[in-house]
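A.B. asks: no sequence on this one, just coordinates:
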């Protein structure tokens, strides 16, 4: 009789489980998504976008840094994050604390930027289902591909966690933003972006060959105008001097570093026409533990505004942040060091 009951329970459990194909092409059987853990750069961000933070049973240590350059962490709040048990250090290539995962017993682990061998190892040691999401080809891919992968990841995660309507709303909004930005008619200017965060704070020569906000507007980074370079690049200052772009954008993440460099090499910086004509513009943070999607769109509108588009950046930022964070968007924007409507 006991064997019959046990077999019945196992059968019922298997009937409740559903199999999903994750962003690495793995087939993952999920019985429940009530208790979650997110591992790797950007994984938790997507969970917060979908309103899944109340399901968290553990968090990576790196998420304790509630940086103002990372909106989703500011949204969660340092005190709230600190209450969650740690499941490992976090960061690319870092293994989680397997013992902590086994003790916490999440129903599902969601990963981003974690390779398949590592996923297989974690799954075999913990027996917890793992679903991989994706930000695309990372720094080496095109903006369009990355956004398509992000939208697909949101829809997948929405289906698995029963937040499908929310995921559909977000992806539809992203699609509309892409269409609106690509349709803008902007004055032709040569552009450059520096101070891009890459494994920490970087200076003026840290850039993106195919900077996603530029690509959303159909624009190019002038230093790479005649090359097939992709993703993050460190350039020589001489390459920037040679390109001499009409407008330079500085990522907020690297602003202080760029200002230090300017003080040290003032004559070289002031030989650039962008500095001579006051066309050095600040844009908000792009990368911080992977891409801030909401910021990506705000930055694109900042660039468009600098090129003459009649857009109120504060109003646009409020619209974007409200879509991603709901009624708390105003309070969140107030906490972030974003000086949006600059001349």
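C.D. replies: Received it, and whenever you're ready, just let me know what you need. Since this is a predicted model, take the numbers as computed values, not measurements. Numbering: from 1, shown residues only.
A.B. asks: drop to CA atoms for contacts and neighbour counts, all remaining ones
C.D. replies: Fine.
A.B. asks: Give me the three-state assignment for residue 226.
C.D. replies: Assigned state for residue 226: coil (three-state reduction, DSSP: H, G, I helix; E, B strand; the rest coil).
A.B. asks: neighbours around it, how many?
C.D. replies: Residues within reach of residue 226, counting by other Cα atoms under 10 Å, total 9.
A.B. asks: What distance do you get for residue 255 to residue 249?
C.D. replies: Going from residue 255 to residue 249 by Cα to Cα, to the nearest Å gives 10 Å.
A.B. asks: Sorry, slip of the keys, the one I care about is residue 232.
C.D. replies: For residue 232, the distance to residue 249 (Cα to Cα) stands at 15 Å.
A.B. asks: Show me which of these two is the more surrounded one.
C.D. replies: More crowded of residue 232 and residue 249, by other Cα under 10 Å: residue 249, with 24 against 19.
A.B. asks: Who are the packing partners of the host helix or strand of the more buried one?
C.D. replies: Assessed by DSSP states H and E, residue 249 sits inside strand 247-251. Applying 3 or more Cα pairs under 8 Å, 6 or more residues apart in numbering; DSSP states H and E, we find strand 247-251 packed against strand 191-194, strand 280-283.
A.B. asks: Tell me the helix or strand right after the last one.
C.D. replies: Using DSSP H and E, the helix or strand that directly follows strand 280-283 along the chain is helix 293-306.
A.B. asks: What of the first one?
C.D. replies: Secondary structure here is assigned by DSSP H and E; on that basis, the next helix or strand after strand 191-194 toward the C-terminus is strand 206-208.
A.B. asks: Just to check, residue 150 is in contact with residue 143?
C.D. replies: No. Taking Cα atoms under 8 Å as the definition, residue 150 is not a contact partner of residue 143, at 10.5 Å.
A.B. asks: Could you pull up the residues touching residue 218?
C.D. replies: By Cα atoms under 8 Å, 6 or more residues apart in numbering, the contact set of residue 218 is residue 182.
A.B. asks: structure B:
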């Protein structure tokens, strides 16, 4: 008699649990990331984390800071000088939970233990830090790899990543506006400077690369110099066709 008494309530609880699991499950879609991986993600994305250099900067371009639920440890550090505009514009990042180390050194256990579980993980520089495929397996959270690129020879990759972010966050129109913004201003600088005959030489020092560096640290193909057709002394003939992102220029050559 007792068994029959509790049989119906248990059945009802199991049935309600089934209905709840069905109702909370989100419809899914597929996205192809920068590594040509097809990743299955929810249709609506409200919670994200950004791993790797510059990843959080890209998300800030989209005005999607409110979807970030945790940051890597470099965002919470207190530095005397902070030269990252996106960080200065978002001081709230310093009080966010930490999911791992900077430069892509993610901690799967910390990610799983976050109070607000991310629906996806964006990751730049896939070969740096924690392997993105392994990270996806360990956390069971989709990982979207982004090719960071730049605004010169890597512009195609950069724009492709913006389009991918737009698709993931359902902000395709914002991605188009960003791409048009960059193209419009780059073309404007080209139009203003292409006919200048007497070009003075120039040099840019103190270029950061995976962290801050001294005055001799430069970028031979520094995009702003390329936009204005500048005569960059760090750009030599033997670098033609190459996209060297960072080099240490000698003081003797500068003098």
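C.D. replies: Ah, there it is. Predicted model only: the values in this text are computed from it and were never measured.
A.B. asks: residue range for the strand holding residue 249 of the first structure in the second structure?
C.D. replies: Alignment of strand 247-251 of the first structure against the second structure: no match, by TM-score structural alignment.
A.B. asks: Quick check: buried residues in the helix or strand just after that strand?
C.D. replies: Next in sequence after strand 247-251 of the first structure, counting helices and strands by DSSP H and E, comes helix 255-264. Neighbour counts over helix 255-264 of the first structure (16 or more other Cα atoms under 10 Å) mark 255-256, 258, 262 as buried.
A.B. asks: can you give me the helices for the stretch 151-255 of the second structure?
C.D. replies: Per DSSP state H, counting those that start in this stretch, the stretch 151-255 of the second structure carries helices over the ranges 155-168, 172-193, 223-227, 251-254.
A.B. asks: which of the residues in the first one are buried?
C.D. replies: Taking 16+ other Cα under 10 Å as the neighbour-count basis, helix 155-168 of the second structure is seen to contain the buried residues 155, 157-168.
A.B. asks: Spatially central residue for the second structure, please.
C.D. replies: In the second structure, the residue lying closest to the centroid (Cα atoms, centre = their mean) is residue 55, at 1.9 Å.
A.B. asks: Show the contacting residues for the residue mapped onto it from the first structure.
C.D. replies: With TM-score structural alignment defining the correspondence, residue 55 of the second structure maps onto residue 43 in the first structure. Neighbouring residues of residue 43 of the first structure by Cα under 8 Å, 6+ apart: 110-112, 133.
A.B. asks: change it to 10 Å
C.D. replies: 37, 109-114, 132-135, 153, 289-290 (Cα atoms under 10 Å, 6 or more residues apart in numbering).
A.B. asks: can you check residue 136 of the first structure too?
C.D. replies: Taking Cα under 10 Å, 6+ apart, we find residue 136 of the first structure in contact with 23, 113, 142-153.
A.B. asks: Now with 7 Å, please.
C.D. replies: 145-146, 149-150 (Cα atoms under 7 Å, 6 or more residues apart in numbering).
A.B. asks: circling back to that earlier point, residue 163 of the first structure versus the match of residue 55 of the second structure, what's the distance?
C.D. replies: On the measure of Cα to Cα, residue 43 of the first structure and residue 163 of the first structure end up 16 Å apart.
A.B. asks: try residue 112 of the first structure
C.D. replies: Applying Cα to Cα, the value for residue 112 of the first structure to residue 163 of the first structure is 19 Å.
A.B. asks: Comparing the two, which residue is more hemmed in?
C.D. replies: residue 112 (22 against 17).
A.B. asks: Which residue in the second structure aligns with that one?
C.D. replies: By TM-score structural alignment, residue 112 of the first structure lines up with residue 124 in the second structure.
A.B. asks: Show me the two of the buried residues of helix 155-168 of the second structure that sit farthest apart.
C.D. replies: Among the buried residues of helix 155-168 of the second structure, the pair separated by the greatest distance (Cα to Cα) is 155 and 168, at 20.0 Å.
A.B. asks: nearest to residue 203 of the first structure, of the buried residues of helix 255-264 of the first structure?
C.D. replies: Nearest to residue 203 of the first structure out of the buried residues of helix 255-264 of the first structure is residue 258 (Cα to Cα; 4.9 Å).
A.B. asks: My guess is that closest one contacts residue 203. True?
C.D. replies: Yes. Taking contacts as Cα atoms under 7 Å, residue 258 of the first structure lies within contact range of residue 203: 4.9 Å.
A.B. asks: Could you pull out the residues contacting both of the two?
C.D. replies: Residues touching both residue 258 of the first structure and residue 203 comprise residue 195, with contact defined as Cα under 7 Å, 6+ apart.
A.B. asks: Distance of residue 179 of the first structure relative to residue 228 of the first structure?
C.D. replies: 25 Å.
A.B. asks: again, but for residue 24 of the first structure
C.D. replies: Look at residue 24 of the first structure and residue 228 of the first structure: by Cα to Cα, they are 26 Å apart.
A.B. asks: quick one, which of the two is more surrounded?
C.D. replies: Per other Cα under 10 Å, whichever of residue 24 of the first structure and residue 228 has more neighbours is residue 24, with 12 against 8.
A.B. asks: so what corresponds to the more buried one in the second structure?
C.D. replies: By TM-score structural alignment, residue 24 of the first structure lines up with residue 35 in the second structure.
A.B. asks: I figured that match hits residue 145, correct?
C.D. replies: Yes. Using Cα under 7 Å, residue 35 of the second structure makes contact with residue 145 at a distance of 6.4 Å.
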